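Asks: what follows is a protein structure lacking sequence information:
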């Protein structure tokens, strides 16, 4: 009688299953950035006000970050494949609804549902990698996931520009959403074929910790909402919401400690007593604060400051995507041998390359700036590929598999909050510099890039601390 597992205990379909997961993950992460270049087309096609356009972008990020942890916990309890398929179906339906939207309100609702679906899918992907792979293979799998994260973030503006050129200024934005539909249908069919639940798996009966879920959701909303709203909220409105969010998250932590004495909480706080997880999660949040904002300010500089088209601005980001794709795969293969020093090397490369990018903009501030920044952005991408996937591999390396989904959800929630903090802080510097310098976008880009570098350097300090403490712990 043939088992579904091979002689070494590994699922023979694991690489095909991983491909299905990565395709779905790429689809959801792409929608974080691809919509940015579609906003002018949406404004023209639907006569949408600025407030609606803001929610098309921020609503997705908000609901995405909101459900990551509870969705990861649900997958741990009830099966990651079924949770994954549900998320893909919901994302596909919401994408079709967004493409069909006839007014801004319907589009915003569809984007909110898309965000929920994306938040359901992504913790299942990291949980399934933990479940399906071991040792060096797990590093390779996370390397492929790192490639997906880096490429999807960087290539979104390029793909969006191509689709808008294809569909026209009025309705080209609809193709940005329709492209997800056939991909989603294919992913559902292949998921049932290649992703199998673990043989003989018995999950203990647990509840979802509803009080913890409610407190976490409230805290995340109060923290993320003023950040993703960016320029729409005044400082007087932002700070009370942020402080209230931090207070609710403190209450959530207290509740989880108490609840965890006798039950399994939605977030296992004991994970943060593991140095690899605690420092890795902090490093990921800090790096995403700088990394995600690069494309935000670069696109604004090229399109608003230099008059680049959506397609041309997208092409300018491709060197970073190409570099990240190459080294993420390589980094995933060697991270189990080199450990956190590999991440340190990647962060140093990113920081130096971004400093060279700022210098290139100062030396060539005109319309040829995309050529001047191509090489330093390529080098920054090469460094980024040695950060994202190796850090994810190391951060989750000591997490018990039954908690992999929730742990991955916490990690990704930190990344989403970090990205929102980075875009809010770096975007604020960018817009204030544009206003004070009467439209000098080159200066605004350079100064905001310095803030980006600062986030990367703080992440580097965390990585160095991890290297030092791990070496001390390894001594007799």
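Replies: Nice, thanks for sending it over. Every value quoted in this text rests on a predicted model; they were computed, and no experiment measured them. Numbers count the residues shown, from 1 in each chain.
Asks: all contacts plus neighbour counts: C-alpha atoms, from now on.
Replies: Fine.
Asks: what sits against the nearest residue to residue 380 once chain neighbours are set aside?
Replies: Residue nearest to residue 380 in three dimensions, not counting chain neighbours: residue 350, with 4.4 Å by CA to CA, 6 or more residues apart in numbering. Residue 350 makes contact with 379, 380, 381, 382, 383, 384, 456, according to CA atoms under 8 Å, 6 or more residues apart in numbering.
Asks: and residue 350, what element?
Replies: Using DSSP states H and E, residue 350 sits within helix 340-363.
Asks: in that helix, what's buried?
Replies: By 16 or more other CA atoms under 10 Å, the buried positions in helix 340-363 come out as 340, 342-362.
Asks: what's the answer for stretch 49-69, then?
Replies: Buried, per 16+ other CA under 10 Å, within stretch 49-69: 52-69.
Asks: and stretch 129-144, by the same measure?
Replies: So for stretch 129-144, counting by 16+ other CA under 10 Å, buried means 129-133, 136-144.
Asks: for comparison:
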């Protein structure tokens, strides 16, 4: 029987076999300060996914960049980031999470400096790819360190804070980018979008060395521990899967979609190799047995579907406001701020409640998100033209409140029964699902959006895009409901078996 994934999973996560305290030592008194370091680093890496969007016009003028180069400024970061998540998580598990975290943070800070100093579009694209690779090194260490440093209710609170960072960093990127460019000027403001990472990175590095714990299971990296064939097959599979989606608007024709079946073949080969490698006594880059745990497999699929709808909202909203209604970058960013505020507020609460309500809390959040997005579409209908930005504030706040009950509670539940020794690769897998979902959602919703713009105008296109985003959210809701019902059936079966055994034994 698969381990449970609902209420009990949140409480069982504090067991000695699943937390960092299995050795019997008490919790690290510096764990909350260490968490703050992780959250600042996570904020930087996730912020750079969205903050650059509003800087693209300035980059185009400053570096005389073409459309293809501008697209790669965005997609190069996303591709490199997603490509390294699972291998980086595995390296952190094997070599030490603090060491890999600090290595990634060092390269991320240097790459940010290189982005800001770019003298050509080619220079900027290369620096952005390097920045994405460094971000991919950092991200899985954060969830793994939370698994290692916290247990029980504290782990839910820590993941709640991490969920707040995920929601806010994604949503606040456009407005923060708009503020920086407004303050520094359109000519050089885009450079400060990258330079802002330098002081944060330097401070985080100093504190990480002092505060982050060592990894108890770390050792010397060997071929048997690193699994280079598995890393190569997984990397090629993720690349083949992501590339046609992130380049959907630039690569015309349907030939690009042939990469999707190629990705399926590569990922199947990866699964077969991992099984064989594990049978030989090697340490696989991803323990496929994790997917036999329903809480992990259901949560991974759920977050992929949710991020397909979640991130596409910001993509089409900024396009609608800036290109359709001629809002400035700052005005468009401010219009999305209610979502970020709602998400941040609810995520902290969700982290505290997940141990009590389990996956049902995620189901509630997904329902609220769908209702909020429906209200946003209605607001654009009722208040057309430039007043739409004000009208969508309240329903976007509602959607943000729902989102805060999805990301961090789902992460807590999904990783609750993962052993700490595999926390890095498991966290990397979960975040890879987020990146794949984001790419799929932006491609699917964007394609529908642009097709409708040509036929019915910007408002109609925004309606169509929101409808598709809601469809992804509803699909995630169905996964959450199925997981909740499955857990309740298992509980009822276990209760029935216990009662039958008690009857057979007779009264004591």
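Replies: Looks like it came in fine. Predicted model only: the values in this text are computed from it and were never measured.
Asks: TM-score for the pair, please.
Replies: The TM-score (TM-score structural alignment, normalised by the length of structure 1) is 0.97; 469 aligned residues with a CA RMSD of 1.3 Å.
Asks: just to revisit the earlier point, go through the contacts of residue 350 of structure 1 and give me the one with the most neighbours.
Replies: Using other CA atoms under 10 Å as the neighbour criterion, residue 381 leads the contacts of residue 350 of structure 1 with 33 neighbours.
Asks: where's the equivalent of residue 62 of structure 1 over in structure 2 relative to residue 471 of structure 2, distance?
Replies: Using TM-score structural alignment, the partner of residue 62 of structure 1 in structure 2 is residue 79. Remark: distance between residue 79 of structure 2 and residue 471 of structure 2 (CA to CA, to the nearest Å) = 25 Å.
Asks: repeat that for residue 258 of structure 2.
Replies: 25 Å.
Asks: quick one: residue 234 of structure 1 and residue 302 of structure 1, what's the gap?
Replies: From residue 234 of structure 1 to residue 302 of structure 1 the distance is 27 Å (CA to CA).
Asks: how distant is the biggest helix by length in structure 1 from the center of its chain?
Replies: Longest helix in structure 1, counting residues (DSSP state H): helix 135-178. On the basis of CA atoms, centre = their mean, to the nearest Å, helix 135-178 of structure 1 sits 12 Å off its chain's mean C-alpha point.
Asks: also stretch 204-221 of structure 1?
Replies: 22 Å.
Asks: next one: stretch 372-382 of structure 2
Replies: 26 Å.
Asks: what's that stretch aligned against in structure 1?
Replies: Under TM-score structural alignment, the match for stretch 372-382 of structure 2 is residues 353-363.
Asks: outside of the matching stretch itself, list whatever touches it.
Replies: So stretch 353-363 of structure 1 is in contact with 369, 372-373, 376-377, 379-380, 442-443, 445-446, 449-450, 453, going by CA under 8 Å, 6+ apart.
Asks: post-alignment, that stretch versus structure 2, mean distance?
Replies: In this overlay with structure 2, the average offset of stretch 353-363 of structure 1 from its partner residues is 0.8 Å by mean CA distance after the TM-score superposition for structure 1.
Asks: residue 112 of structure 2 matches what in structure 1?
Replies: Per TM-score structural alignment, residue 112 of structure 2 is aligned with residue 95.
Asks: measure how far the strand or helix carrying residue 485 of structure 2 is from the centre of its chain, please.
Replies: Assigned by DSSP H and E, residue 485 of structure 2 belongs to helix 458-505. Chain-centre distance of helix 458-505 of structure 2: 21 Å, with CA atoms, centre = their mean.
Asks: so what secondary structure elements neighbour it?
Replies: helix 294-319, helix 359-382, helix 423-456 (3 or more CA pairs under 8 Å, 6 or more residues apart in numbering; DSSP states H and E).
Asks: out of those, which gets nearest to residue 331 of structure 2?
Replies: Comparing these by their distance to residue 331 of structure 2 (CA to CA), the top pick is helix 294-319, with 9.6 Å.
Asks: where does the closest one end up in structure 1?
Replies: By TM-score structural alignment, helix 294-319 of structure 2 lines up with residues 275-300 in structure 1.
Asks: what comes up buried for the matching stretch?
Replies: So for stretch 275-300 of structure 1, counting by 16+ other CA under 10 Å, buried means 276-300.
Asks: same thing with stretch 496-508 of structure 2?
Replies: Going by 16+ other CA under 10 Å, stretch 496-508 of structure 2 has no buried residues at all.
Asks: contacts for it next, please.
Replies: By CA under 8 Å, 6+ apart, the list of residues contacting stretch 496-508 of structure 2 is empty.
Asks: hmm, 10 Å instead?
Replies: Stretch 496-508 of structure 2 is contacted from outside by 490, 491, 492, 493, 494, 495, using CA atoms under 10 Å, 6 or more residues apart in numbering.
Asks: cool, and stretch 272-282 of structure 1?
Replies: So stretch 272-282 of structure 1 is contacted by 269-271, 283, 285-287, 340, 390-399, 407-408, 410-415, 418, 459, 462-463, 465-466, 469-470 (CA under 10 Å, 6+ apart).
Asks: rerun at 8 Å
Replies: Contacts for stretch 272-282 of structure 1 (CA under 8 Å, 6+ apart): 271, 391-392, 394-399, 411, 414-415, 459, 462-463, 466.
Asks: of the residues you listed, closest to residue 110 of structure 1?
Replies: residue 415 (23.3 Å).
Asks: contacting residues for the aligned partner of that closest one in structure 2?
Replies: Residue correspondence to structure 2 (TM-score structural alignment): residue 415 of structure 1 is matched to residue 434. Applying CA under 8 Å, 6+ apart, we find residue 434 of structure 2 in contact with 303, 304, 307, 308.
Asks: once you drop chain neighbours, what's closest to residue 285 of structure 2?
Replies: Counting by CA to CA, 6+ apart, residue 285 of structure 2 lies nearest to residue 90, which is 5.6 Å off, once chain neighbours are set aside.
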